[in-house]
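>>> my questions concern the predicted model and sequence given below.
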Amino acid sequence: MSKISDLRKSYERAELDETASLGEPMGQFRLWFDEALAAQLPEPNAMTLATVGPGGRPSTRIVLIKGCDERGIVWYTNYESRKGRELAGNPYAALQFHWVELERVVRIEGRVEKVSEEESEAYFRSRPLDSRIGAWASPQSQVISSRAVLVANAAKYGAQFALNPPKPPHWGGYRLVPDRWEFWQGRKSRLHDRLCYRLQDGLWVRERLAP
C-alpha cells in the first residue's frame, strides 16, 4: 500500500484567467456548473455545507443544490437537524463544490435565510413519494435505537398520508446569499489559478489569489 504522503496528481486540464472569466460570480458559476453537467460527472449537484455550532465548533455534510439565481444558492432539509439548529444560532455558512474530473473547486460564503413557505411547498410536491414520506419518517440527527425505527415510521406515515403527504412543518429550504466566491482551477506545478469575488459596496470585486 502506498504511503498517503506519496499520493500526488499533476493538474493540467484547463486554466482560469481574469480576462476569460465573467465579471460577476453567479454567471461564472452557472458556466462551470453547465460544463460539469455536460461532462456527465457523478452528482455534479453535490456540495459540502459547513456550519458553525456553539463554541465555534464547525461541522460539514453533503447536500444537493436545488436552485440558484441572483438571490443565492438553495437546498432543502429538516430544520430540526444539526445543521438547522446551527444555522438558527449562527446564520452564516460556506458551500463547496469539488468537480474532481474537471480539476475545479467552487467555494461560496455568506448569510443563510429560509426560503419562502411557498417555495418549500412547491419543491416538496415535486419530490418522489418515498422522499416525501421519508421527510416525515426521519427525526434527522436524533439518536435512534435501530433502523427499525425508520422503517416503522415510514410505514406509519405511508398509511396515514397515502399518496398525498403534506410538507412537514419542520422541513423546508435554505438560501445562502453569497458575499464571497472563489473559483479554483488546478494547474501544473501546484501553481493553481484562484479567482476570488467579494462583495464591496454592492459591487463584485474580482481578485487573483496566490495558490
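Noted; the coordinates are in hand.
>>> going forward, measure contacts and count neighbours with C-alpha atoms only.
Fine.
>>> which strand runs longest in the chain?
Longest among the strand segments of the chain by residue count, using DSSP state E, is strand 171-185.
>>> what packs against that one?
Contact here means 3 or more C-alpha pairs under 8 Å, 6 or more residues apart in numbering; DSSP states H and E; on that basis strand 171-185 packs against strand 72-78, strand 104-114, helix 117-126, strand 193-200.
>>> buried residues, stretch 148-166. List them.
Taking 16 or more other C-alpha atoms under 10 Å as the basis for neighbour counts, the residues of stretch 148-166 that come out buried are 150, 153-154, 157-158, 165.
>>> thinking again about what came up before, Leu64 is nearest to which of the helices and strands packed on strand 171-185?
When the helices and strands packed on strand 171-185 are ranked by distance to Leu64, counting by C-alpha to C-alpha, first place goes to strand 72-78 at 6.1 Å.
>>> list the buried residues of the closest one.
72-78.
>>> now stretch 123-130
Buried residues in stretch 123-130, counting neighbours by 16+ other C-alpha under 10 Å, are found at Phe124.
>>> once you drop chain neighbours, what's closest to Val177?
Spatial nearest neighbour of Val177, excluding adjacent residues (C-alpha to C-alpha, 6 or more residues apart in numbering): Gly72 at 4.6 Å.
>>> how much space separates that neighbour from Phe183?
Note on Gly72: its distance to Phe183, by C-alpha to C-alpha, to the nearest Å, is 16 Å.
>>> the strands in the chain, which residues?
Chain-ordered strands for the chain, with DSSP E as the definition, fall at 46-52, 58-64, 67-69, 72-78, 92-99, 104-114, 171-185, 193-200, 203-208.
>>> one more structure, for comparison:
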Amino acid sequence: MPRLKYTNRLFIVAFFAIVPALLLTALIKTPCPVCGGTGSVTNAPGMANVKILDLSFVELKRVQDTCGVYTVWKFNTKIQMLNDGNEEAVGWIKIMLIDTSKDEGNNMVDSQFVKVDVPVQSIINSDYNVVFGTGLDQPGKTLLRAEVVIGGIPCIACNGTGKIPLNARPFVSSLKEYLKELTRSENEYHPPVFIDWSQYIMSDQ
C-alpha cells in the first residue's frame, strides 16, 4: 500500500507539472522554421539568387488601332542575368512598360512575363521580343524595366501566419525541407493572365 500511495502521488505530481507545461508551450508562439517567420514560401526555387545585371531595349514597332483606343508597342529586349546560387533558377522575369511622364510608383502602364532558366553560378544574356498594349501614344516618353519574380505562397506549416506553437517546433523543424517542397509542389508559380498583344501587330516588317 505505501508503494501504491507513493506511485499515485508521483503520478499526480507529474500530471500537474507536465499538463500545464504542455498547455503553456502550446500557447507560446515561435517563428516558423519552414518559412523563417515570414508566413510565405517562394514557389520559384532559385530565383531569389538571380540578379538582373543589365537591360537594354529598342522600339521595333508602334501601331495604333483604327479607333485610337490603344497603341501596341513592340520592343526587342536584351537582359543579362546572374545566378549566384547553388541551384538552377527556373522562373519568370517581369518586363514593365514605363511612362516617364508620370510619378514613380504610378508609372507602369503595362507588363509582360518571360520565362527564364539560369544555370548555377553563371551569367547569361537573353533576347526577347515583347509586345505591350496601352492607351499611351507618346514616343520618347517610355522605357522598359525588369524585375525578377520571386513568388510567394502561404506556408502550410504555419498556415501563413509565420508562427507555430513552441511545442510543435521540434517536429516541424525535422520536416522543414519536406514541408517546404510540399508547399512549392502544390503551388507552382504562374504569371497573371495577360493579353497577348502580339496578335494585334499584323506584320513584323
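Arrived safely. Owing to the predicted nature of the structure, the values given are computational and were not obtained by experimental measurement.
>>> can you pull the TM-score for these?
Superposed pair, TM-score by TM-score structural alignment, normalised by the length of structure 2: 0.26. Supporting alignment: 83 aligned residues with a C-alpha RMSD of 4.8 Å.
>>> let's have the helices and strands packed on strand 171-185 of structure 1 in TSV, adding distance to Glu207 of structure 1.
Supplementary listing: these in TSV, determined by distance: least, C-alpha to C-alpha, whole Å:
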stretch	distance to Glu207 of structure 1
strand 72-78	21
strand 104-114	14
helix 117-126	34
strand 193-200	5
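>>> what's the longest helix in structure 2?
If you go by DSSP state H, structure 2 has its longest helix at helix 2-27.
>>> packing partners for that one?
Judged by 3+ C-alpha pairs under 8 Å, 6+ apart, helix 2-27 of structure 2 is in contact with strand 163-165.
>>> what comes up buried for the strand it packs on?
By neighbour count on 16+ other C-alpha under 10 Å, the buried set for strand 163-165 of structure 2 is 163-165.
>>> out of the residues you listed, which is nearest to Val172 of structure 2?
Out of the buried residues of strand 163-165 of structure 2, the one with the shortest distance to Val172 of structure 2 is Ile164. That distance is 8.8 Å, counting by C-alpha to C-alpha.
>>> and the buried residues of stretch 148-166 of structure 1, which is closest to Gly27 of structure 1?
Nearest to Gly27 of structure 1, judged by C-alpha to C-alpha, of those is Pro165 at 36.6 Å.
>>> same list, the buried residues of strand 163-165 of structure 2, but as TSV with distance to Phe75 of structure 2 please.
Conversion of these to TSV gives the following (distance: C-alpha to C-alpha, whole Å):
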residue	distance to Phe75 of structure 2
Lys163	45
Ile164	48
Pro165	51
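>>> which residue ranges of structure 2 form strands?
Counting by DSSP E, structure 2 forms strands over residues 29-31, 40-41, 50-64, 71-83, 89-99, 108-118, 122-134, 142-149, 153-154, 163-165, given from the N-terminal end onward.
>>> out of those strands, nearest to Val172 of structure 2?
Set against Val172 of structure 2 and scored by C-alpha to C-alpha, the strands of structure 2 come closest in strand 163-165, at 8.8 Å.
>>> and that closest one, what other elements does it pack with?
In terms of contacts (3+ C-alpha pairs under 8 Å, 6+ apart), strand 163-165 of structure 2 is packed against helix 2-27, strand 29-31.
>>> the ones you listed: which one's closest to Thr71 of structure 2?
With C-alpha to C-alpha, the closest approach to Thr71 of structure 2 among those belongs to strand 29-31: 48.8 Å.
>>> so what's the residue count around the spatially closest residue to Pro178 of structure 1 that is not a sequence neighbour?
Using C-alpha to C-alpha, 6+ apart and skipping the chain neighbours, the partner closest in space to Pro178 of structure 1 is Gly110 (4.3 Å). Counted with other C-alpha atoms under 10 Å, residues neighbouring Gly110 of structure 1 total 18.
>>> Gly110 of structure 1 and Ala93 touch, don't they?
Yes: taking C-alpha atoms under 8 Å as the contact criterion, Gly110 of structure 1 and Ala93 are neighbours in contact, 5.9 Å apart.
>>> need the overlap of contacts for these two.
With contacts defined as C-alpha atoms under 8 Å, 6 or more residues apart in numbering, the residues adjacent to both Gly110 of structure 1 and Ala93 are Leu176.
>>> sorry, back to before: out of the buried residues of strand 72-78 of structure 1, which is nearest to Ser120 of structure 1?
The closest of those, once distances to Ser120 of structure 1 are taken by C-alpha to C-alpha, is Tyr76, at 7.8 Å.
>>> so who does that closest one touch?
Counted by C-alpha under 8 Å, 6+ apart, Tyr76 of structure 1 has contacts 64, 66, 120, 171-174.
>>> that one and Ala152 of structure 1, how far apart?
Note on Tyr76 of structure 1: its distance to Ala152 of structure 1, by C-alpha to C-alpha, is 24 Å.
>>> picking up where we left off before, would TSV of the helices and strands packed on strand 163-165 of structure 2 with mean neighbour count and distance to Ile124 of structure 2 be doable?
As requested, those are exported to TSV (neighbours: other C-alpha atoms under 10 Å; distance: least, C-alpha to C-alpha, whole Å):
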stretch	mean neighbour count	distance to Ile124 of structure 2
helix 2-27	11	49
strand 29-31	17	37
